[in-house]
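1. A predicted structure for the sequence below; I have some questions about it.
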Amino acid sequence: MTAIEDRPQMLAEEFERIALAAEREGVRMEFIHGRIGVKAVPDGDHDEIIRWVMKQCLQQRPDLWLYPERGLRVETYRKGHAKPDGVLAPDGSFAGQGEWASAERALMVVEVTSYDTDTDRRDRDEKPRAYAETGIPVYLLVDRDSCEVLVFSEPEDGTYVSLVRRPFGRTVVLPAPVGISLETEPFKAWVR
């Protein structure tokens, strides 16, 4: 990364004002590694995947909740902001926090790829790095392009040192502190 690419495009406070105005117009924005990103609005199949993950979490870990679209502060060296598709955390973890909450209680973040041109950079590169830098124990990526589930874990020195890939249809174990076995067979019906 060059010195120019390493500079933030704006202050986090400026981003927050722009993101709030954009959300009123139906556009979702994120600020990761000092760069603005636009997230595609989820389609119905995307929503079904999140619903299924939420259901599995509730059945196996009723002490936790999958908070959809929970805004998190995600970077350790800059004021980054992301809205994962889901954040798994103990009940009540975000009470009293604003739109951009601390990620310290997050056990796992969940992203489901969208069918847009930015998904590769955003979901497969920037977010794993930002979530690992923040120390979030598990990053679950449901990749609808490759029809597989990727489980990133063991954040260390700003990167996840463990990556498990499973094709849709296989059960994947989400490691501690999550401790859930996720059945992925239904995901096959929710891809293009």
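-> Everything's here; your move.

2. For the rest of this, base every contact and every neighbour count on C-alpha atoms.
-> OK.

3. And what about the residue nearest to the spatial centre of the chain, helix, strand or coil?
-> By C-alpha atoms, centre = their mean, the chain has its centre lying nearest to Pro84, at 3.4 Å. Recorded secondary structure, Pro84: coil (DSSP: H, G, I helix; E, B strand; the rest coil).

4. so how far is Arg122 from it?
-> Distance check for Pro84 against Arg122: by C-alpha to C-alpha, to the nearest Å, it reads 11 Å.

5. quick revisit: list the residues that contact the residue nearest to the centre of the chain.
-> Shown in contact with Pro84 (C-alpha atoms under 8 Å, 6 or more residues apart in numbering): 68-72, 109-111.

6. mind listing the strands for the chain?
-> For the chain, the strands defined by DSSP state E cover 28-32, 35-39, 64-68, 72-73, 81-82, 86-90, 101-102, 108-112, 138-143, 148-156, 159-167, 171-174, 180-183.

7. Contacts for the third one next, please.
-> Taking contacts as C-alpha under 8 Å, 6+ apart, the residues outside strand 64-68 that touch it are 54, 57-58, 84-91.

8. Against that first model, consider the following:
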Amino acid sequence: MLVDEFERIATAAQREGVRLEFLLGKLGVKVEPDGNHGEIFRWVMQRCLQHRPGLWLYPARGLRVKAYRNGHAKPDGALAPEGSFGPGEWADADHVLMVLEVTSYDADTDKRDPRVRAARIRRDRHSGISADRSGGGRGSSHSAPEDGVYATLVRRPFGKSVELPEPVGIVFETEPLKEWIH
């Protein structure tokens, strides 16, 4: 299936309340993000604004990237300087410092192929943070990307600090995230 074909189908499905994803050549169905997903996103955004004024965590911004899905990615969040993106669905990712993924807490989350989970956050040259609500919850910092793979991955259970190295340079104290695991 071509990416353009998938995007047309996914757009039509989303109008019906279903989210589709096409990762590593597999078509999957995801539940819509719940309120806890939104609270985690809000919490990360608030921390980014507090520690790095002038940066904004753009939600679900379509990005043109080299190493992912034939040049298109739509992470849960993209941290970039304010005003980095113009009109249109897909923007250059040159200004993006970090991407954010928040996993849904549904029956499939624990069963998904770990390669698929990694593919969701893998991006060209950007650091990444993921908030994984399964298994008691954990935050992960992905950094030092090389050839489409992160050379450094640090996982901490919610309640411990998660540090994102430069160019982001933020330490997240994740204790509050325990409230939004389920």
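-> Everything's here; your move. None of these values were measured; they are calculated from a predicted model.

9. quick revisit: the contacts of strand 64-68 of the first structure, buried ones only, as a PyMOL selection?
-> The buried residues among those can be selected in PyMOL (16 or more other C-alpha atoms under 10 Å) with this line:
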select buried, resi 54+57+84+85+86+87+88+89+90
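
10. I'd like the contacts of strand 64-68 of the first structure as JSON lines, with distance to Val178 of the first structure appended.
-> Putting the contacts of strand 64-68 of the first structure into JSON lines (distance: C-alpha to C-alpha, whole Å) gives the following:
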{"residue": "Met54", "distance to Val178 of the first structure": "13"}
{"residue": "Cys57", "distance to Val178 of the first structure": "9"}
{"residue": "Leu58", "distance to Val178 of the first structure": "12"}
{"residue": "Pro84", "distance to Val178 of the first structure": "17"}
{"residue": "Asp85", "distance to Val178 of the first structure": "17"}
{"residue": "Gly86", "distance to Val178 of the first structure": "14"}
{"residue": "Val87", "distance to Val178 of the first structure": "11"}
{"residue": "Leu88", "distance to Val178 of the first structure": "8"}
{"residue": "Ala89", "distance to Val178 of the first structure": "9"}
{"residue": "Pro90", "distance to Val178 of the first structure": "10"}
{"residue": "Asp91", "distance to Val178 of the first structure": "14"}
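
11. Which of the contacts of strand 64-68 of the first structure sits closest to Phe15 of the first structure?
-> Within these, the smallest distance to Phe15 of the first structure is 16.9 Å, found for Pro84 (C-alpha to C-alpha).

12. Would you mind getting the average deviation of the longest helix seen in the first structure from the second structure?
-> In the first structure, assigned by DSSP state H, the helix with the most residues is helix 44-60. Superposed on the second structure, helix 44-60 of the first structure shows a mean distance of 0.6 Å to its aligned residues (mean C-alpha distance after the TM-score superposition for the first structure).

13. can you name the residues of the second structure that that helix overlays?
-> Matched against the second structure by TM-score structural alignment, helix 44-60 of the first structure falls on residues 35-51.

14. Give me the distance between the matching stretch and the centre of its chain.
-> Relative to its chain's centre, stretch 35-51 of the second structure lies at 12 Å (C-alpha atoms, centre = their mean, to the nearest Å).

15. Equivalent analysis for stretch 4-21 of the second structure, please.
-> Put simply, stretch 4-21 of the second structure sits 18 Å off its chain's centre (C-alpha atoms, centre = their mean).

16. Likewise for stretch 40-59 of the first structure?
-> Centroid separation for stretch 40-59 of the first structure versus its chain: 13 Å, with C-alpha atoms, centre = their mean.

17. tell me which residues of that stretch are tucked away?
-> Across stretch 40-59 of the first structure, burial judged by 16+ other C-alpha under 10 Å covers 40, 45-46, 49-50, 52-54, 56-57.

18. now swap in stretch 21-33 of the second structure and tell me
-> The neighbour-count check on stretch 21-33 of the second structure (16+ other C-alpha under 10 Å) flags 22-23 as buried.

19. That stretch spans what distance, first to last residue?
-> The first and last residues of stretch 21-33 of the second structure sit 13 Å apart, counting by C-alpha to C-alpha.

20. Stretch 139-150 of the first structure too?
-> Length of stretch 139-150 of the first structure, first residue to last, C-alpha to C-alpha: 8 Å.
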